[in-house]
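Asks: Turn this into a model:
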Amino acid sequence: MIRLLIAASGTGGHVFPALAVAKKLPNYDVHWLGTSNRLEQSLVNDLYPLHTIPVEGFQTRSILKNIKILFRLLQSVFWIRKLLKEKKIDVIFTTGGYISGAVTLAAYILGIPVILHESNYIPGKTTKLLSYFCHVTALGFKETEKYLPWATTTYLGTPIREQFSISQYLDLNIPEKAFLIIVIGGSQGAVSINNLVRQCALDWINSGAYVVHLTGNNDTKVKTINHTQYITLPFHSNMAALLQRANLAISRAGSGTLAELAATHTPAILIPYPFAAENHQFYNADFFVKAKAAYCYEQKKLTREQLKIAVLDLIKDPTKLKRNGI
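Replies: Predicted coordinates:
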């Protein structure tokens, strides 16, 4: 039996594709490497042995804080090296992020092959560096290979959960023929999008639409609107059912979400997270716009009036989505 260590932590964009891969390998002995208090704690802990390390990204200007982060990273490399030897790991799969640095270095020391998956159109600094040490770098977008000329790459796409390929039942009270808008801020929510949507939602509802608004857990204004056609939830456990039913999604442009939108052929208005590393969400969204699969608005330029009118236009004439190839 092949012994596989999956290193994926933090957001749904890292964890969900890794879970999709793991579930396709029932005959593998799978262990999982993550961090404390992140998404993998609730999604992975009951499925695979979960090992955690205290690493974080270098995202602070404090020199002292960065020294502490570097020290923890070096500690983690030695701890992971011990784990790899104890569990006799044969191969490692990682979806990037700061956790991938420690595991890739530990694996390189021991000569264990690492498969790194880069799901974004523009690879991050971590991917650019670590791809030197990886057996292969799998890509979510074929065009990404031009940014990694020194790496061995293969175009894979972004793995999605199996439920997205099977017709799902949506357990929400929404009429069959109603125009359904879903609002997705990513696995952590998006307060800025939430605020914009709340300013527009009643106009859309008055035009006959239903709105399912996934706010995340960090929004203090979730009870601002009280209407039977407006359903607010921190998250929904069956995203496949929501996307299959939706007429339109308003969403961030994380690679995992885009892969799910593509799988369900859901038209979208994309509002990329403006502070994403390398501005990668904008380039993800731009690829979908060029493929005529979505519209894109930059957050800093998007006004309430623009968003309201753009969605009303699609509610009143849904054929415009088809004319744009969505």
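
Asks: hey, let's count contacts and neighbours off CA atoms from now on
Replies: OK.

Asks: can you pull out the helices in the stretch 101-250 of the chain?
Replies: 125-130, 191-206, 239-245 (DSSP state H, counting those that start in this stretch).

Asks: Adding distance to Leu116 and mean neighbour count, write those helices out as CSV.
Replies: Shown next, in CSV, are the helices of the stretch 101-250 of the chain (distance: least, C-alpha to C-alpha, whole Å; neighbours: other C-alpha atoms under 10 Å):
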stretch, distance to Leu116, mean neighbour count
helix 125-130, 8, 16
helix 191-206, 31, 18
helix 239-245, 26, 22
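
Asks: Export the ones you listed to JSON lines and append columns for distance to His265.
Replies: Converted to JSON lines, the helices of the stretch 101-250 of the chain look like this (distance: least, C-alpha to C-alpha, whole Å):
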{"stretch": "helix 125-130", "distance to His265": "29"}
{"stretch": "helix 191-206", "distance to His265": "22"}
{"stretch": "helix 239-245", "distance to His265": "8"}
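
Asks: Those: which one's closest to Ala253?
Replies: With C-alpha to C-alpha, the closest approach to Ala253 among the helices of the stretch 101-250 of the chain belongs to helix 191-206: 12.2 Å.

Asks: Can you name every helix or strand that that closest one contacts?
Replies: With contacts taken as 3 or more C-alpha pairs under 8 Å, 6 or more residues apart in numbering; DSSP states H and E, helix 191-206 sits against strand 210-214, helix 304-316.

Asks: contacts for the longest one?
Replies: When you say that, I think you mean helix 304-316. The contact list for helix 304-316, computed with C-alpha atoms under 8 Å, 6 or more residues apart in numbering, reads 179, 196-197, 199-201, 203-204, 207, 209, 320-321.

Asks: for stretch 143-160, same thing?
Replies: Counting by C-alpha under 8 Å, 6+ apart, residues outside stretch 143-160 touching it are 16-18, 20-21, 119-123, 128, 131-132, 135-142, 255-256, 259-260.

Asks: how deep is the nearest residue to Ile53 once chain neighbours are set aside tucked in, by neighbour count?
Replies: Spatial nearest neighbour of Ile53, chain neighbours left out: Thr35 (5.3 Å); criterion: C-alpha to C-alpha, 6 or more residues apart in numbering. For Thr35, the neighbour count with other C-alpha atoms under 10 Å is 20.

Asks: Please give the structure of this sequence too, so both can be compared:
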Amino acid sequence: MMNKVILTGGGSAGHVTVNLALIPKFREAGWQVEYIGSENGIEKQLIEPLGDVRYYGIATGKLRRYLDWQNVKDPFKVVKGAFQAYRLIRKRKPDVVFSKGGFVSVPVVLGAWLNRVPVIIHESDLTPGLANRIAIPFAKAVCTTFPETEQHLDKGKARYVGAVVREELAHGRADKGRMICGFTKHKPVLLIMGGSLGARKINETVKAALSRLTERFQVVHLCGKGQVDPAIKHHSYKPFEYLNEELPDVLAMADIVLSRAGSNSIFEFLSLKKPMLLVPLTKEQSRGDQILNAQSFEKSGFCEVLYEENMTPLSLAESLEKLYANRETYIRNMEGQRRQDALEQLFELITETAAAGGK
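Replies: The predicted structure follows:
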């Protein structure tokens, strides 16, 4: 009988990328892969086009850090989602459930636990997010990206594996990236990634600084859904809502990167040795995890950090020019980073857990 895994995670692209990295491993090993996500989240957009991964949408809610009527209704959505996940998992009978986090994962983990299906969780950030904190008691193991995360977990469950990076990112071609964007070899390339959430402030500041940025750089800008401004026309500026299949080539072309400080993205830049300017989400916008991620990378000499409250068109342009001028130092620091095969370790732990069943 074919082994089966159900993957979950969503709400932002960062809660899907590790699952996207794992799917080819499961395919190669002959596993059946299914996915439980929200009914209309970004995870549905990213997973459904794969074709051979069956997608199931369930109800889900989230905890907002501000007063909102949805905070009253969302706990009922989580309960509904848990019943939906319980019935799905009982019917589909997976050998194991792997959760990448985000609020859609909470009802799925509960549904798996109620069906006595073992659960493995992955935590990308330095400290666990609320969804994972709720789910961890129901999991067999929690895999971490940062070694420091083990301090926040039950030592019997923590497994430090390092950063999981999609293998296809290493195979990008700079010449294809330039062809996609219409860029030349003779001017450095700045890649701007605001993330699937929280890109608005970066987008506004980039727009205000664009005339100076395009004097020095060719700019490829991943703006987020609905954020491309059709009024901006410049031969050194190429905006996209997001990129999927083309992303490895565009990354290969980039000389430096401006980004939020989500863990999955910054470790991908690290693996590709891309000097980065990080603008972490503020504590008002998040739980502060991106600030910790950025500070950890800054301490290791991998990046410059520009805090959003200090970000102006002038400070942004000056910080990027400084980053480019010192790019060789950052590249040398990143070359000294010891790498381990986190994807293989994670895959092996999931398969071993599936083989052991509920034991």
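
Asks: Please work out the TM-score for the two chains.
Replies: The TM-score (TM-score structural alignment, normalised by the length of structure 1) is 0.91; 323 aligned residues with a C-alpha RMSD of 2.1 Å.

Asks: So which of the helices and strands packed on helix 191-206 of structure 1 is the most surrounded?
Replies: Stretch with highest mean neighbour count among these: strand 210-214 (a mean of 24; mean count of other C-alpha atoms under 10 Å).

Asks: Check the mean deviation of that one from structure 2.
Replies: Here strand 210-214 of structure 1, set against structure 2 after superposition, deviates by a mean of 1.0 Å using mean C-alpha distance after the TM-score superposition for structure 1.

Asks: Where in structure 2 does that strand align, residue-wise?
Replies: Using TM-score structural alignment, strand 210-214 of structure 1 lines up with residues 218-222 of structure 2.

Asks: Pull the residues that contact the helix or strand that contains Val72 of structure 2.
Replies: In the assignment (DSSP states H and E), Val72 of structure 2 maps to helix 70-92. With C-alpha under 8 Å, 6+ apart as the test, helix 70-92 of structure 2 has contacts from 36, 58-64, 106-108, 110-112, 114-115.

Asks: Return the distance of the match of strand 210-214 of structure 1 from the chain's centre.
Replies: 19 Å (C-alpha atoms, centre = their mean, to the nearest Å).

Asks: Could you list the residues in contact with it?
Replies: With C-alpha under 8 Å, 6+ apart, stretch 218-222 of structure 2 has contacts from 181, 183, 187-195, 213, 236-243.

Asks: Separate out the buried members of the residues you listed.
Replies: 181, 183, 188-195, 213, 236-240, 242 (16 or more other C-alpha atoms under 10 Å).

Asks: coming back round to it: ok, of the contacts of helix 70-92 of structure 2, which one's closest to Leu169 of structure 2?
Replies: Of these, the one sitting nearest to Leu169 of structure 2 (C-alpha to C-alpha) turns out to be Ile36, at 25.0 Å.

Asks: Can you tell me what that closest one aligns to in structure 1?
Replies: Match for Ile36 of structure 2 (TM-score structural alignment): Leu33.

Asks: which element is its match on?
Replies: Per DSSP H and E: strand 29-34 holds Leu33 of structure 1.

Asks: list the helices and strands that strand packs on?
Replies: So strand 29-34 of structure 1, by 3+ C-alpha pairs under 8 Å, 6+ apart, packs with strand 3-7, strand 50-52.

Asks: Export these as a markdown table, with columns for mean neighbour count and distance to Leu84 of structure 1.
Replies: Shown next, in a markdown table, are these (neighbours: other C-alpha atoms under 10 Å; distance: least, C-alpha to C-alpha, whole Å):
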| stretch | mean neighbour count | distance to Leu84 of structure 1 |
| --- | --- | --- |
| strand 3-7 | 24 | 8 |
| strand 50-52 | 18 | 11 |
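
Asks: And those strands: which comes nearest Phe287 of structure 1?
Replies: Of those, nearest to Phe287 of structure 1 by C-alpha to C-alpha is strand 3-7, at 27.3 Å.

Asks: what range in structure 2 does stretch 242-257 of structure 1 sit on?
Replies: Alignment of stretch 242-257 of structure 1 against structure 2: residues 250-265, by TM-score structural alignment.

Asks: quick one, strands of the stretch 151-300 of structure 2?
Replies: 158-160, 189-193, 218-222, 237-240, 256-259, 276-278 (DSSP state E, counting those that start in this stretch).

Asks: any chance of the ones you listed in a markdown table, plus distance to Ala356 of structure 2?
Replies: Conversion of the strands of the stretch 151-300 of structure 2 to a markdown table gives the following (distance: least, C-alpha to C-alpha, whole Å):
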| stretch | distance to Ala356 of structure 2 |
| --- | --- |
| strand 158-160 | 17 |
| strand 189-193 | 41 |
| strand 218-222 | 43 |
| strand 237-240 | 45 |
| strand 256-259 | 40 |
| strand 276-278 | 41 |
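
Asks: picking that back up, residues in contact with the residue nearest to Ile53 of structure 1?
Replies: 9-10, 51-55, 99.

Asks: Ile134 of structure 2 too?
Replies: Ile134 of structure 2 touches Val106, counting by C-alpha under 8 Å, 6+ apart.

Asks: And the aligned residue in structure 1 for it, how close does it get to Ile69 of structure 1?
Replies: Aligned by TM-score structural alignment, Ile134 of structure 2 pairs with Leu129 of structure 1. When distance is defined by C-alpha to C-alpha, to the nearest Å, Leu129 of structure 1 is 18 Å away from Ile69 of structure 1.
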